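> sequence unavailable; structure follows:
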């Protein structure tokens, strides 16, 4: 059953909830109840919106080792084991939701990356038949009162395991400046890959606990998520496919094309179909409360023949006062020689040119 529990007892003060490091007036998911003996009963709960630092003196190291074998609690995903007496003391209500036997629930925890070269976790799954599916990406705030200051997205692409190509039939992109991103739709039978990502934490000295997320999938057919670590160029290929399929704006010339998206995930892709180098200079003008994955407001790229490239992924920054604004212009030149790239790209980088598949 889907069971929710809530704190907020009238006989427990806000200071007491703060002292024991558990949120008052807050909803949790009840995942498991287990007894180690007649007088040792425990409850596994999860805060779906933040990490947990709750400590229970009745959950000894020996007890926790036994409970973790029953079902593992991960503090970074907001779950923890609580003794029955502490559960009764701090929780006030239980809600049992209606069970839907025709929907399957799958979850996986992961972390966003810290730079444009870091390998990324992708989640592969297979659908045996046409399925209704809902995908949600939840960011785990370190504290529930923390303001969400990042943009997060996920890609959903079909994958052909025979040739390794992705996004030929399905290439969806969902993005929000929020800690919750979702997508609903119908998918045909086949193999798929789901890729959560965010450029908001790049070039920052973040504690890894600030990068945690959970993927939740509800589907009308059973599926299993298989996490696989891939080089960031895998993200490049899927993002390029998604931007081309979902472009809000495109410029198409004989030898080159540009594609861009503006809602949720803002990305700009260039395609060089010529036999020369495509040199592209982008100048961000009057950019306020705005940042890009290149960490620069002037970029120069030189695409080799028959390649595509993510020139930038951008986002609005909510810090500070005043309005957000941005305008950019770009210059195009076809040359026989490669020009210098500014800023320089790392050897493995999401912005590296990718070959156009035949």
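All right, it came through fine. On a predicted model such as this, the values are computed, not experimentally measured, just so you know.

> rest of the way, CA atoms for contacts and neighbours
Will do.

> who touches the spatially closest residue to residue 272 that is not a sequence neighbour in this structure?
Nearest non-adjacent residue to residue 272, counting by C-alpha to C-alpha, 6 or more residues apart in numbering: residue 256, 4.6 Å away. Neighbour list for residue 256: 270, 271, 272, 273, 274, 278 [criterion: C-alpha atoms under 8 Å, 6 or more residues apart in numbering].

> need those in CSV (columns: neighbour count and distance to residue 175).
Below are the contacts of residue 256 laid out as CSV (neighbours: other C-alpha atoms under 10 Å; distance: C-alpha to C-alpha, whole Å):
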residue, neighbour count, distance to residue 175
270, 25, 21
271, 26, 23
272, 27, 27
273, 20, 29
274, 16, 32
278, 27, 29
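
> got those as a markdown table, with distance to residue 191 and secondary structure columns?
Formatted as a markdown table, those follow (distance: C-alpha to C-alpha, whole Å; DSSP: H, G, I helix; E, B strand; the rest coil):
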| residue | distance to residue 191 | secondary structure |
| --- | --- | --- |
| 270 | 28 | strand |
| 271 | 27 | strand |
| 272 | 29 | strand |
| 273 | 29 | coil |
| 274 | 33 | coil |
| 278 | 34 | strand |
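
> which pair of those spans the longest distance?
Spatial extent of the contacts of residue 256 (C-alpha to C-alpha) is set by the pair 270 and 274 at 12.1 Å.

> which parts of the stretch 1-150 of the chain are strands?
Remark: strands assigned in the stretch 1-150 of the chain by DSSP state E, counting those that start in this stretch are 2-7, 27-37, 40-46, 79-83, 91-97, 104-111, 120-127, 131-139.

> which stretch among those strands comes nearest residue 230?
strand 120-127 (5.5 Å).

> how about that closest one: buried residues?
120, 121, 122, 123, 124, 125, 126, 127 (16 or more other C-alpha atoms under 10 Å).

> quick one, that strand and strand 104-111 angle?
For strand 120-127 against strand 104-111, the angle by axes from the mean of the first three to the mean of the last three C-alpha atoms, to 10 degrees is 170 degrees.

> give me the helices and strands touching strand 120-127, please.
strand 190-197, strand 226-230 (3 or more C-alpha pairs under 8 Å, 6 or more residues apart in numbering; DSSP states H and E).

> so after the last one, what's the next helix or strand?
Counting by DSSP states H and E, the element after strand 226-230 in chain order, helix or strand, is helix 232-245.

> next one for the comparison:
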């Protein structure tokens, strides 16, 4: 093993401006075989509300993927906004680094691996399980798991009582249909920390099993590897 130090720094255009986003990164091991297995041994998730996110630890030799992300910038109004980050890695041994363009489903696979591995915030209800992000994270996440071998899982979520949050789904009311033996990130939310506004995160869910599939609302573009695409297990 070797010690590593990873830092993610966000550069604001105006140092005096108020920072209203959570920045995070996730580090997972990758095993190559018939399929690419993500996060089987290592799945490290770090998040922080501010301009600096950091992790120090040891890693064994192998292949890893590191994904920085901030859903606060996923809103359409930020599409044309320049975002400047610096990612710094220190290692006591030489490492090979390659920057690649990957589909958003890679981030989904990493997050599912990290949250399900801890198995702390898991709730079981018949053939329906769900996971939520650990309290140490500065965001909220809901991962649904359909354990049925035959039926589809219908899941409706209502977050309309929430305030001062930004959702990866761009909607506070969602409907999803998850195939048998699949998981899906239903939403990932971050605090917007608006001035003089109290923040509140609240949601209600309703689930049922059906024999036929139906469409998600808002629509999920699975053919384009949308972040919210369901993933087999």
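Structure received. All values reported here derive from a predicted model rather than from experimental measurement.

> just give the TM-score of the two.
Here the TM-score for the pair of chains, by TM-score structural alignment, normalised by the length of structure 2, is 0.91; 227 aligned residues with a C-alpha RMSD of 1.7 Å.

> now do residue 166 of structure 2 against residue 15 of structure 2, distance only.
With distances taken as C-alpha to C-alpha, to the nearest Å, residue 166 of structure 2 is found 23 Å from residue 15 of structure 2.

> so these two - more neighbours on which side?
residue 166 (23 against 8; other C-alpha atoms under 10 Å).

> the more buried one maps to what in structure 1?
Superposed on structure 1 with TM-score structural alignment, residue 166 of structure 2 falls opposite residue 291.

> same question, residue 69 of structure 2
In structure 1, residue 69 of structure 2 lands on residue 197 (TM-score structural alignment).

> unless I'm mixing things up, that match is touching residue 156, no?
No: between residue 197 of structure 1 and residue 156 no contact is recorded; they are 11.5 Å apart, counting by C-alpha atoms under 8 Å.

> which residue ranges of the stretch 151-300 of structure 1 form strands?
152-159, 166-176, 180-187, 190-197, 212-219, 226-230, 249-252, 256-261, 266-272, 277-288, 290-292, 298-303.

> tally of neighbours for residue 69 of structure 1?
Neighbourhood size, residue 69 of structure 1 [other C-alpha under 10 Å]: 9.

> which one of the buried residues of strand 120-127 of structure 1 is nearest to residue 287 of structure 1?
Closest to residue 287 of structure 1, out of all of the buried residues of strand 120-127 of structure 1 and judged by C-alpha to C-alpha, is residue 120, at 29.0 Å.

> can you find the partner of that closest one in structure 2?
When structure 2 is aligned by TM-score structural alignment, residue 120 of structure 1 is left unaligned.

> kindly report the same for residue 175 of structure 1.
Under the alignment (TM-score structural alignment), residue 175 of structure 1 maps onto residue 47 of structure 2.

> now do its match against residue 27 of structure 2, distance only.
Distance, residue 47 of structure 2 to residue 27 of structure 2, by C-alpha to C-alpha: 12 Å.

> now do residue 122 of structure 2
Residue 122 of structure 2 is 21 Å from residue 27 of structure 2, where distance means C-alpha to C-alpha.

> ok, the residue most central in space within structure 2 - contacts?
A centroid search over structure 2 (C-alpha atoms, centre = their mean) returns residue 111, at 4.8 Å, as the residue closest to the centre. Residue 111 of structure 2 makes contact with 26, 45, according to C-alpha under 8 Å, 6+ apart.

> what do we get in structure 1 for it?
Aligned partner of residue 111 of structure 2 by TM-score structural alignment: residue 239.

> relative to residue 147 of structure 1, how far out is its match?
Distance of residue 239 of structure 1 to residue 147 of structure 1, given as C-alpha to C-alpha: 27 Å.

> and what of residue 18 of structure 1?
18 Å.

> please apply the same query to residue 243 of structure 1.
29 Å.

> give me the more crowded residue out of the two.
Ranked by neighbour count (other C-alpha under 10 Å), residue 243 of structure 1 and residue 147 place residue 243 first, with 25 against 11.

> the more buried one: what's it in contact with?
173, 259, 260, 261, 267, 268, 269.

> over in structure 2, see which of those residues survive.
On the basis of both residues aligned by TM-score structural alignment, their matches' C-alpha atoms under 8 Å, what survives of those in structure 2 is 259, 260, 261.

> not counting sequence-adjacent ones, nearest residue to the second one?
Going back to what we said before, that points to residue 260 of structure 1. That would be residue 268: by C-alpha to C-alpha, 6+ apart, it lies 4.4 Å from residue 260 of structure 1.

> and the one you found, how many neighbours?
Neighbours of residue 268 of structure 1 (other C-alpha under 10 Å): 22.

> who touches the match of residue 166 of structure 2 in this structure?
314, 315, 316, 317.

> cool, residue 65 of structure 2 as well?
Per C-alpha under 8 Å, 6+ apart, neighbours of residue 65 of structure 2: 27, 28, 29, 30.

> please apply the same query to residue 28 of structure 2.
Per C-alpha under 8 Å, 6+ apart, neighbours of residue 28 of structure 2: 38, 39, 41, 42, 43, 44, 64, 65, 66, 110.

> residue in structure 1 matching it?
That one, residue 28 of structure 2, aligns with residue 157 by TM-score structural alignment.

> translate the residue nearest to residue 272 of structure 1 into the numbering of structure 2.
Per TM-score structural alignment, residue 256 of structure 1 is aligned with residue 128.

> how far away is its match from residue 146 of structure 2?
From residue 128 of structure 2 to residue 146 of structure 2 the distance is 5 Å (C-alpha to C-alpha).

> shared neighbours of the two, which are they?
With C-alpha under 8 Å, 6+ apart, residue 128 of structure 2 and residue 146 have common neighbours residue 153.

> coming back round to it: just give me which of the contacts of residue 291 of structure 1 are shared by structure 2.
Checked against structure 2 (both residues aligned by TM-score structural alignment, their matches' C-alpha under 8 Å), the contacts of residue 291 of structure 1 that hold up are 314, 315, 316, 317.

> among those residues, who's most crowded?
residue 315 (24 neighbours).

> pretty sure that one contacts residue 265?
Yes: using C-alpha under 8 Å, residue 315 of structure 1 makes contact with residue 265 at a distance of 7.3 Å.

> shared neighbours, those two?
If you check residue 315 of structure 1 and residue 265 against C-alpha under 8 Å, 6+ apart, the residues they both contact are residue 151.
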